[in-house]
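Q: structural data only, the sequence is not supplied:
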C-alpha cells in the first residue's frame, strides 16, 4: 500500500508499505533507496521479507520518485536527516516504529549518519553498498571548480550519472532484465541533477568514515567486490572502524553495486534473513562479538 508523509516544511513524501498477507509482522523494517531511484524498485526484496514474516516500509526521498521537491536536489545531507526525523516521528505516532533499518547506496549512507547521530532504539541495520569510498576517481581540481561554480550558481545542473544508461551495464547489475527495467522505469531520474548534490555525495564519504567510530548499531554490510560505484575497500574500512562489536561484513566476489539485484540475489537474501532472524530476539542494548 502507498503511504504519504509531510516534512516540517510541508514537502510531501510518498512511500510504500509491504506487510505479510496472513499475519502481523514479526518485525518491522524501514528502508531508504539510493540516488536517482525510488522505493518501488524494491518489490522483490519486499516480497522475500514479507514471505518470512517481516514488513518493509520505504519512502521516496525528497526529489526522487513520487515525492515532492526539485529532482534529486537537496540543500545538504542534513536536509535528508531532518526528513528522516519527521518520518520517524510520524511512524512512531502511527504505531509502526521500525525494529530494523535498511539502506542501499546513498540510502545506506543516510542510515549510517542517522544512527550515528540519533541512535534510534533499533535491533540493527542492513547496509547495502554504502558510499564510504566512491570507486570513481574525480580529480581534485574538478571538485574545487565545482565548489566555485556552486557559490556563483547555486542551482546549476551539470552532473549526469551514467548509472541508468550505458554505464548501468557495467555498474548496477549483471542481470539483463534488471538493466532493461531500470532503463524503462519512468520514476528513475536520468537527467542532469544539481552540482550541489554531486558535491554532497563526494563529501558524504568523509562524513561516513568519521561516523563509523560513533556507529553503535549492530549491522550487516552487503558489498560486491565488483562494485564500480561504492568501493569494497570502503566497506572494509567502515567495518574495521565501526564502534559496535556486533557487526558482519559480507563481501560477494564479483557482484556489482546492487547485490540484491544480481543473479546471485537468492544467496544474498538468505544471508539477510539469517541475520535478521538471529537478531530478532535481541534487545537493542545487546551486543555480540563479530563472527
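A: On my side now, so go ahead. All values reported here derive from a predicted model rather than from experimental measurement.
Q: going forward, measure contacts and count neighbours with C-alpha atoms only.
A: Noted.
Q: other SSEs contacting the helix or strand where residue 46 lies?
A: Residue 46 belongs to helix 43-50 when assigned by DSSP states H and E. On a contact count with 3 or more CA pairs under 8 Å, 6 or more residues apart in numbering; DSSP states H and E, helix 43-50 meets strand 12-18, strand 54-59, helix 265-280.
Q: do you know how far the spatially most central residue of the chain is from residue 96?
A: By CA atoms, centre = their mean, the mean C-alpha position of the chain lies nearest to residue 107, the distance being 2.2 Å. Separation of residue 107 from residue 96 (CA to CA, to the nearest Å) stands at 20 Å.
Q: hmm, back to that, out of the helices and strands packed on helix 43-50, nearest to residue 195?
A: strand 12-18 (22.8 Å; CA to CA).
Q: and the next helix or strand past that closest one?
A: Immediately after strand 12-18, counting by DSSP H and E, sits strand 27-32.
Q: strands of the chain, residue ranges please.
A: Taking DSSP state E, the strands of the chain run over residues 2-6, 12-18, 27-32, 54-59, 100-104, 124-128, 157-159, 193-194, 219-224, 247-252.
Q: okay, now the one to match up with it:
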C-alpha cells in the first residue's frame, strides 16, 4: 500500500492514472471523507486525460491521527507538497492543478496564495470561506446530518456502510484551524492570482454559497459555478456528472 512519509506519521495516498495524461490534479478531501469516496470523479478525470492524486489526510481514511483531526493547515499543506513532488517525478512536465473540498479547499486556497507559480489552476468545492455558525459555540462535538452532504443514494449508502467514512467527531481541532484560515483569507484572498474554479451547491447548508459568490464577484481569477439543488458534497451529489464536466471544461481551458 502506498504511503507518504511525514513526521506526524505515514499518510495513505491513491493515484488514478489516465492512459495519456495531459495534466495532474493534486486533491485534498474534506472532513469525514477519504480518498476512496472519489473513484467516480477520478474515472471522469481519467477519461478526459487527467491524472488524479489524492491523500487520506491525517485523522482520516488509512492515515495516522485521531478521528477527524487533520492536524494543522501546515501539515495538510505538507502532504499536498509531497504528493505534488511525487506526481511531478512520475510525469515530469505535466501541468499541475491544486484541488480541494471543504477543509481541503481552504488548504488549497492558502497554497495557491503562497505558491502562485506552482500550479496552473485551482479547483475548490464546498469551500467554507467565512465562519460556520455550528463551529462557533462551546460544544466541540461535530455531527453532520448525511442529508446535508448529498442527495445521491449511492453516496449516502457508501457513507453509511464504509468503515473509513464518518459524520461525527470532536470538532475542536477543525474549528481551530478554520479560525486561523478565516483570519488570513479575509485579508489575503483578494490577492489570488491563480485561475480558480469554485463549484458549489446552492443548497449547501454547511458552507453557504453567499460568501463564495461575494468573493467571486470581487476577485477576477475566481470563477463560481453554482448548482441548483446541490448540497455540500457537490462532487458526490446527484449532479456529479455535470460537476465533473464543468471542472474538466475549466481545466481544458487552463492546461
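A: In hand now; what should we look at? Everything numeric here is computed off the predicted structure, so don't read it as measured data.
Q: thinking again about what came up before, need the strands of structure 1 in JSON lines (columns: distance to residue 78 of structure 1 and mean neighbour count).
A: Converted to JSON lines, these look like this (distance: least, CA to CA, whole Å; neighbours: other CA atoms under 10 Å):
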{"stretch": "strand 2-6", "distance to residue 78 of structure 1": "17", "mean neighbour count": "14"}
{"stretch": "strand 12-18", "distance to residue 78 of structure 1": "16", "mean neighbour count": "20"}
{"stretch": "strand 27-32", "distance to residue 78 of structure 1": "15", "mean neighbour count": "23"}
{"stretch": "strand 54-59", "distance to residue 78 of structure 1": "17", "mean neighbour count": "26"}
{"stretch": "strand 100-104", "distance to residue 78 of structure 1": "16", "mean neighbour count": "25"}
{"stretch": "strand 124-128", "distance to residue 78 of structure 1": "19", "mean neighbour count": "26"}
{"stretch": "strand 157-159", "distance to residue 78 of structure 1": "20", "mean neighbour count": "15"}
{"stretch": "strand 193-194", "distance to residue 78 of structure 1": "16", "mean neighbour count": "21"}
{"stretch": "strand 219-224", "distance to residue 78 of structure 1": "22", "mean neighbour count": "25"}
{"stretch": "strand 247-252", "distance to residue 78 of structure 1": "26", "mean neighbour count": "18"}
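Q: and of these, who's closest to residue 183 of structure 1?
A: So among those, strand 193-194 is nearest, using CA to CA, at 17.3 Å.
Q: just put the helices and strands packed on helix 43-50 of structure 1 in JSON lines and tack on distance to residue 235 of structure 1.
A: Formatted as JSON lines, the helices and strands packed on helix 43-50 of structure 1 follow (distance: least, CA to CA, whole Å):
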{"stretch": "strand 12-18", "distance to residue 235 of structure 1": "28"}
{"stretch": "strand 54-59", "distance to residue 235 of structure 1": "23"}
{"stretch": "helix 265-280", "distance to residue 235 of structure 1": "16"}
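Q: now the corresponding residue of structure 2 for residue 67 of structure 1: how far from residue 185 of structure 2?
A: Using TM-score structural alignment, the partner of residue 67 of structure 1 in structure 2 is residue 63. Remark: distance between residue 63 of structure 2 and residue 185 of structure 2 (CA to CA) = 28 Å.
Q: more crowded one of those two?
A: residue 63 (21 against 18; other CA atoms under 10 Å).
Q: one step back: quick one: contacts for the residue lying closest to the match of residue 67 of structure 1 once chain neighbours are set aside?
A: Computed as CA to CA, 6 or more residues apart in numbering, the closest residue to residue 63 of structure 2 that is not its neighbour in sequence is residue 11, at 4.4 Å. Contacts for residue 11 of structure 2 (CA atoms under 8 Å, 6 or more residues apart in numbering) come out as 3-5, 55-58, 62-64, 79.
Q: which one of the residues you listed is nearest residue 128 of structure 2?
A: Looking across these and measuring by CA to CA, the closest to residue 128 of structure 2 is residue 57, at 17.8 Å.
Q: which ones are touching that closest one?
A: Residue 57 of structure 2 touches 11-12, 28-29, 34, 63, 70, 76, 79, counting by CA under 8 Å, 6+ apart.
Q: same thing but 10 Å
A: By CA atoms under 10 Å, 6 or more residues apart in numbering, residue 57 of structure 2 lies in contact with 10-13, 28-31, 33-35, 63-65, 68-71, 75-77, 79-80, 104.
Q: from those, which ones fall inside helices?
A: The members of the contacts of residue 57 of structure 2 that map onto helices under DSSP state H are 75-77, 79-80, 104.
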